[in-house]
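J.: could you look at this predicted model? Sequence included:
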Amino acid sequence: MEDYREPVGLEGKFQYHIECRAGDIAPVVIVPGDQGRVEKIVSRLSNTRKIAENRGLITYTGEFMGKPVSVTSTGMGGPSASIAYEELINVGARVLIRIGSVAGLQEYVNEGDIVVPYGCVRDDGASNYYVPENFPAVPSPDVYSSLTASARTLGRKIVTGINWTHSCFYKRDPEYFQSWSRRRVVSLEMEASALFVISYLRGVKAGFIGVCYANRYRQSAGSKVDLSVKNPRRDQIEDSVKDAIEITLTAIEKMYSEDLV
């Protein structure tokens, strides 16, 4: 049986997928799934340098308000993202924060809303290989509280609750979505629960902040599911992505100042 308190033997070494080694990354790494979001985050950093780009896994390291921060894209879905999480931890990551996209599962979660979940339904396609089904997927309290406090400081309203990390974007059965909505799950996406489980097992901190791109509750209310998503680069979404990045960076600064990294 695996003992996650023990080293894996790859610590500090050159990592096969992300192509990073010890010293390449900061203690805090922002881990968006979307490669296109990397540049948006990096534009808010100073003294940046590109570390690696391999298989869509892009890594930069820079500074925010004088504090070191790295950014690594993970790709879509728990299996791909879990590889990036593991390898980042191997080379020194102590805090992983995902900035991603979600769909709303409650009537009140609107496009452009920002979601910071305090737990996840584990349906990510990866975490079941690590732990039994009754093992929880929760963010680090330090990261969750820093993100929510940062949002309040910046005057940005957020949605909190339980998120569903699922594995089938184009599922056509309305009940697939409605069943979790009836259980008051607020949103869905594809990576967060794997992040929470792996980070906990490896002894590092993790959190997630997501921007709502569509409302799957409304889109699955009839006999067929509307699986469309409007232009993801429309102003409403772009503005919220900028807010999510600002909330995250402000939270990271807060964690450094409070010795939580």
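T.: Done, it's in.

J.: alpha carbons only for contacts and neighbour counts from here, please
T.: OK.

J.: so which other helices or strands are in contact with the helix or strand hosting Ala244?
T.: Counting by DSSP states H and E, the element that carries Ala244 is helix 235-257. Counting contacts by 3 or more Cα pairs under 8 Å, 6 or more residues apart in numbering; DSSP states H and E, helix 235-257 packs against strand 95-104, helix 141-153, strand 205-215.

J.: of all these, which one is nearest Trp180?
T.: Trp180 lies closest to strand 95-104 among those, at 11.0 Å (Cα to Cα).

J.: neighbouring contacts of the helix or strand that the closest one is followed by?
T.: Later in the chain than strand 95-104, the nearest helix or strand by DSSP H and E is strand 114-115. Contact with strand 114-115 is made by 102, 157-160, 187, 209-212, 240, 244, as judged by Cα atoms under 8 Å, 6 or more residues apart in numbering.

J.: run the last query once more with 6 Å
T.: Residues from elsewhere that reach strand 114-115 (Cα atoms under 6 Å, 6 or more residues apart in numbering): 158-160, 209-211.

J.: the structure to be compared is supplied as follows:
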Amino acid sequence: MLNESLFPILEFDSNKHAKINPSSVVNKKQVPKACVITFFKEVIRKKLERGELEQIGTSPSETIDIPIYETKYNGCSVGLVGGFVGAAGSAALLEELIASGFEKFIVCGGAGVLKKGIQVGHLVLPYSAVRDEGVSYHYIEPSREIECNPDAVKVIERILNKEKIPFIKAKTWTTDAIFRETEDKIAKRVSEGCVTVEMEAAAFFAVSKFRNVLLGQILYCGDDLSGIEWDSRSWHSRDLIRSNLVDLCLKIATEL
């Protein structure tokens, strides 16, 4: 048995009242119930240029201010926000969005591929994340994995099937250390059933569970880590795929 006193990350405290609470720094306002968080900044930029977005708030930090937008999908109002890369920043952003009044979330962004034969742009629906990051341990008691909300997974699965969009339902590996994805670690995660690696899912799942809000995620398969050498596969330049995925997530958000 591990001695928890030796590892601060294992000292979970279930008290929901911290010294600084999200409501202390964010005022609740009139916002749509559902929000899409995307890591595809070029999609947000183009929607802004086309006049499809109205800024309704800002998530500030010392290094970057993230605009919070409202848009319409089939006549329904939906929030649209650019993601903060990494688990800790994502957790803080989600906390602020919840404190602002959003109640349901769909997240879409890219992920590295751990298995051969998965094309760029293929979608993965993560139902669970291996917790190889830090922030989730401050929200949920220690465990190897954390599940995505099953209700959110069902809605996403139903719509993907209805739209006849191929996808893989699988585990993902959330890590803080993008430059420490070694061959042995990748092999271990693959043996656990992970198909992708990214930096945020476990944090999103933990915060949403702790705050009792609905959140699901879709991962866009990007660079390939399954071979001897890393292959970027120019995944950042697949503009149409990324734009279509954001629109798909807006649709899903209206049906959560």
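T.: That came in fine, so what should we check first? The model shown is predicted, which means the values in this text are computed figures rather than measured ones.

J.: same list (the helices and strands packed on helix 235-257 of structure 1) but as CSV, adding mean neighbour count.
T.: Shown next, in CSV, are those (neighbours: other Cα atoms under 10 Å):
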stretch, mean neighbour count
strand 95-104, 26
helix 141-153, 19
strand 205-215, 27
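
J.: which one of these lies closest to Gln35 of structure 1?
T.: strand 95-104 (10.8 Å).

J.: on average, how far is that closest one from the matching bit in structure 2?
T.: In the superposition against structure 2, strand 95-104 of structure 1 averages 1.0 Å from its aligned positions (mean Cα distance after the TM-score superposition for structure 1).

J.: which neighbouring elements make contact with that strand?
T.: strand 28-30, strand 187-189, strand 205-215 (3 or more Cα pairs under 6 Å, 6 or more residues apart in numbering; DSSP states H and E).

J.: could I get those strands in CSV, plus columns for distance to Ser70 of structure 1?
T.: Formatted as CSV, these follow (distance: least, Cα to Cα, whole Å):
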stretch, distance to Ser70 of structure 1
strand 28-30, 5
strand 187-189, 23
strand 205-215, 14
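
J.: now the helices and strands packed on helix 235-257 of structure 1 in a markdown table, with distance to Ser167 of structure 1?
T.: What follows is those, written out as a markdown table (distance: least, Cα to Cα, whole Å):
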| stretch | distance to Ser167 of structure 1 |
| --- | --- |
| strand 95-104 | 13 |
| helix 141-153 | 24 |
| strand 205-215 | 17 |
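
J.: the ones you listed: which one's closest to Tyr130 of structure 1?
T.: Nearest of these (Cα to Cα): strand 205-215, 16.7 Å.

J.: Provide the aligned range in structure 2 for the closest one.
T.: Using TM-score structural alignment, the residues of structure 2 aligned to strand 205-215 of structure 1 are 214-224.

J.: and for stretch 175-193 of structure 1?
T.: With TM-score structural alignment as the criterion, stretch 175-193 of structure 1 aligns to 184-202.

J.: what comes into contact with that stretch?
T.: With Cα under 6 Å, 6+ apart as the criterion, stretch 184-202 of structure 2 contacts 86-87, 111-114, 129, 131, 171-176.

J.: again, only using 7 Å
T.: With contact meaning Cα atoms under 7 Å, 6 or more residues apart in numbering, stretch 184-202 of structure 2 is reached by 86-87, 90, 111-115, 129-131, 136, 146, 170-176.
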